[in-house]
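# Below is the sequence, then the predicted model.
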Amino acid sequence: MKSFLAADAFLNRTVVLIGGGSGIGFAVAKMVVSGGGRVVLGGRRVDTLTEAAAKLGTSATWQIVDTANQSTVEALFAQLDSVDAIFTTAATYITGSLRELSLEDAASPFDSKFWGQYRVVKAALPVLTEDASVVLMAGAAGARPAGAASAYVAANAAIEGLARGLAVELAPVRVNAISPGTVDGNLWNRRPQPVRQAAFDHFVDASLIGRLAQEDEIASAVIYLFLNGVTTGSTLYPDGGYSLR
């Protein structure tokens, strides 16, 4: 995808991307760097982070971060003087039905995806610039439940609510959420082919535009939320119309 950014769109700006070593986060990192910005990548895997930073060049640094561990999150922001934008894609959780999942597994989307992002924003507060932009990662399932995964659906809806609440609480810092549908990329490529194909076929059939999103398309929506100075408390749905059917 050809970059739509001006070469100086992120000049002198620092963007923290937790989960930025791969997938959508890495796609965002490439766009920020192409716009003259500096990226700080966070994640749990040294090999993934070092490879991503090498591809991005001197504008990228990295640090081990586990969003389930508040001390590692705080350590990341303690080394930074200021942060202009944050996006967190790192999360590990289990989905399934009310009948099948243990309470511990059912809570995992909240424990990792919701509270993980909450921890990140809380730790970043001392270094956020006045016009900083925080983008939270939710998902289209929060608006249109798919299958038997009620706790996962609720977690995504809660993240959208968190974006609205934080937009009010942290103003003039802007806080928004993004709720993609199924994306053809890194996350699904790690799953068994039959599972992946079944999910892809369902989503293509259920969406309005009849195709999957690519990681760069989701990243472009994140970049919009980073840069648009009057958008806050909103949720974008780059889901091909899935949530409308």
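Arrived safely.
# CA only for contacts and neighbour counts going forward, please
OK.
# residues in contact with the longest strand along the chain?
Longest strand in the chain by number of residues (criterion: DSSP state E): strand 128-137. Contact with strand 128-137 is made by 82-89, 117, 121, 159-160, 163, 172-179, 222, 225-227, 229, as judged by CA atoms under 8 Å, 6 or more residues apart in numbering.
# Mind checking which of those land in helices?
Residues of these located in helices (DSSP state H): 117, 121, 159-160, 163, 222, 225-227.
# And here is the other one:
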Amino acid sequence: MEKKVFLITGGSRGLGKKVVERLALNKEHMICFTYLNSQDAALQLARETGAFSLQCNQQNGDEVQDTVRKISSTFGKIDVLINNACPAFTPTDFLNSDSDHFKSLLDIHVMGAYFFSRETSPLMRDRHSGKIINILSSYVFNLPPKKIAHYITAKYALMGLSKALAVELIPYGITVNMISPGLMATDLSKYLPRKYLEVYSANHPMGRMASTDDAADILEFLISDQADFLNGINIPVNGGETF
């Protein structure tokens, strides 16, 4: 089996951490992940898994370029990019929203994915092989909750970018797909009211929130050779919330 190089953005916690841990079980592959502020958690994860951690502010195109260059100069390629980075945020009434905070979420989700996709795509194009997977949210399929207009807008914008790249990059052997997990027990959900989480789980078809393992299972499939003929799809990982 050819040794592959994976890059996961926002890999120090939540779903990103779970994916790093899963992929690191295969010692044939090299796992790289980025983080912004969680240095202690990132270094611990790197020690435990043997993964390569890099601090990067993905709102800054120059930092992203430098990060990708470090990986490519060390390992010679990047086979799979998983755009996962998602900062914790506070639910806010739209009428009381702050434009800087709103723009920051857009920059991290959309511009961050744009920068990383732009820098890794030429490496994939040169080998006529590569996969980009973007993490969305099941809210793009159904009615979103109130007070997270910034988050919803960012995820819809990322979905648009994903579909555009799926069309534009496939001639170079690069597929672009998405997964949309349901609400997961991560740092993000801690900012939601407990009552909302209780009602959500009680009304869910499976009676629970999604887990990071649920999402990681689908990601492992999408990065496998069995998913080579999939392109431009968005897989809901939400236990039947939407059909």
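Received the coordinates, thanks. As the structure is a computational prediction, the values presented were derived from the model and not from experiment.
# one step back: any idea which of the ones in helices among the contacts of strand 128-137 of the first structure is closest to Lys55 of the first structure?
Nearest to Lys55 of the first structure out of those is Val222 (CA to CA; 20.5 Å).
# if I line the two up, what does that closest one land on in the second structure?
If you follow Val222 of the first structure across to the second structure using TM-score structural alignment, you land on Leu219.
# need the contact list for its match.
Contacts of Leu219 of the second structure (CA under 8 Å, 6+ apart): 19, 179.
# Please tell me how far it sits from Ile78 of the second structure.
Taking CA to CA, to the nearest Å as the measure, Leu219 of the second structure and Ile78 of the second structure are separated by 17 Å.
# one step back: going by neighbour count, which residues in the longest strand of the first structure are buried?
Neighbour-count burial for strand 128-137 of the first structure, with 16 or more other CA atoms under 10 Å as criterion, is recorded at 128-129, 131-137.
# which of the residues you listed are the two that sit furthest away from each other?
Greatest spacing in the buried residues of strand 128-137 of the first structure, by CA to CA: Thr129 and Met137 (20.6 Å).
# can you give me the helices for the first structure?
With DSSP H as the definition, the first structure shows helices at residue ranges 23-34, 46-56, 70-78, 103-108, 115-124, 150-170, 186-189, 193-206, 215-227.
# Show residues contacting the shortest one.
The reference is to helix 186-189 of the first structure. 22-24, 196.
# Settle this for me: Gly207 of the second structure is touching Ser201, isn't it.
Yes. Assessed by CA atoms under 8 Å, Gly207 of the second structure is found in contact with Ser201 at 5.1 Å.
# Could you dump the buried residues of strand 128-137 of the first structure into TSV and include distance to Leu11 of the first structure?
TSV is the format used below for those (distance: CA to CA, whole Å):
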residue	distance to Leu11 of the first structure
Leu128	16
Thr129	14
Asp131	14
Ala132	14
Ser133	15
Val134	18
Val135	19
Leu136	23
Met137	24
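# what do we get in the first structure for Glu119 of the second structure?
Alignment note: Glu119 of the second structure maps to Ala123 in the first structure; criterion TM-score structural alignment.
# Could you check how far its match is from Gln70 of the first structure?
As judged by CA to CA, Ala123 of the first structure and Gln70 of the first structure stand 8 Å apart.
# do you know how far Leu105 of the second structure is from Leu158 of the second structure?
From Leu105 of the second structure to Leu158 of the second structure the distance is 11 Å (CA to CA).
# hmm, back to that, would you mind finding the most buried of the helices of the first structure?
Of the helices of the first structure, the one with the most neighbours on average (mean count of other CA atoms under 10 Å) is helix 23-34, at a mean of 24.
# Would you mind getting the average deviation of that helix from the second structure?
Superposed on the second structure, helix 23-34 of the first structure shows a mean distance to its aligned partners of 1.5 Å (mean CA distance after the TM-score superposition for the first structure).
# Next one: the residue nearest the centre of the second structure relative to Val199 of the second structure, how far apart?
Residue closest to the average C-alpha location in the second structure (CA atoms, centre = their mean): Asn84, at 1.6 Å. Using CA to CA, one obtains 27 Å as the distance from Asn84 of the second structure to Val199 of the second structure.
# any idea which strand is longest in the second structure?
Ranked by number of residues, the top strand in the second structure under DSSP E is strand 174-181.
# Check the mean deviation of that one from the first structure.
Mean deviation of strand 174-181 of the second structure from its aligned counterpart in the first structure after superposition (mean CA distance after the TM-score superposition for the first structure): 0.8 Å.
# contacts for that strand?
Contacts to strand 174-181 of the second structure, defined as CA under 8 Å, 6+ apart, come from residues 121, 124-125, 128-140, 159, 162-163, 165-166, 169-170, 210, 215, 218-219, 222, 228, 230-238.
# If we use 7 Å, what do you get?
124-125, 128-138, 162, 165-166, 169, 215, 231-238 (CA atoms under 7 Å, 6 or more residues apart in numbering).
# ok now it, how far from the chain's centre?
A distance of 9 Å separates the centroid of the chain from that of strand 174-181 of the second structure, by CA atoms, centre = their mean, to the nearest Å.
# what angle do that strand and helix 149-169 make?
When axes from the mean of the first three to the mean of the last three CA atoms, to 10 degrees is applied, the directions of strand 174-181 of the second structure and helix 149-169 differ by 150 degrees.
# between strand 174-181 of the second structure and helix 14-23, what angle do the directions make?
Using the same axes, to 10 degrees, strand 174-181 of the second structure lies at 120 degrees relative to helix 14-23.
# Stretch 83-93 of the second structure spans what distance, first to last residue?
Using CA to CA, the end-to-end distance of stretch 83-93 of the second structure comes out at 27 Å.
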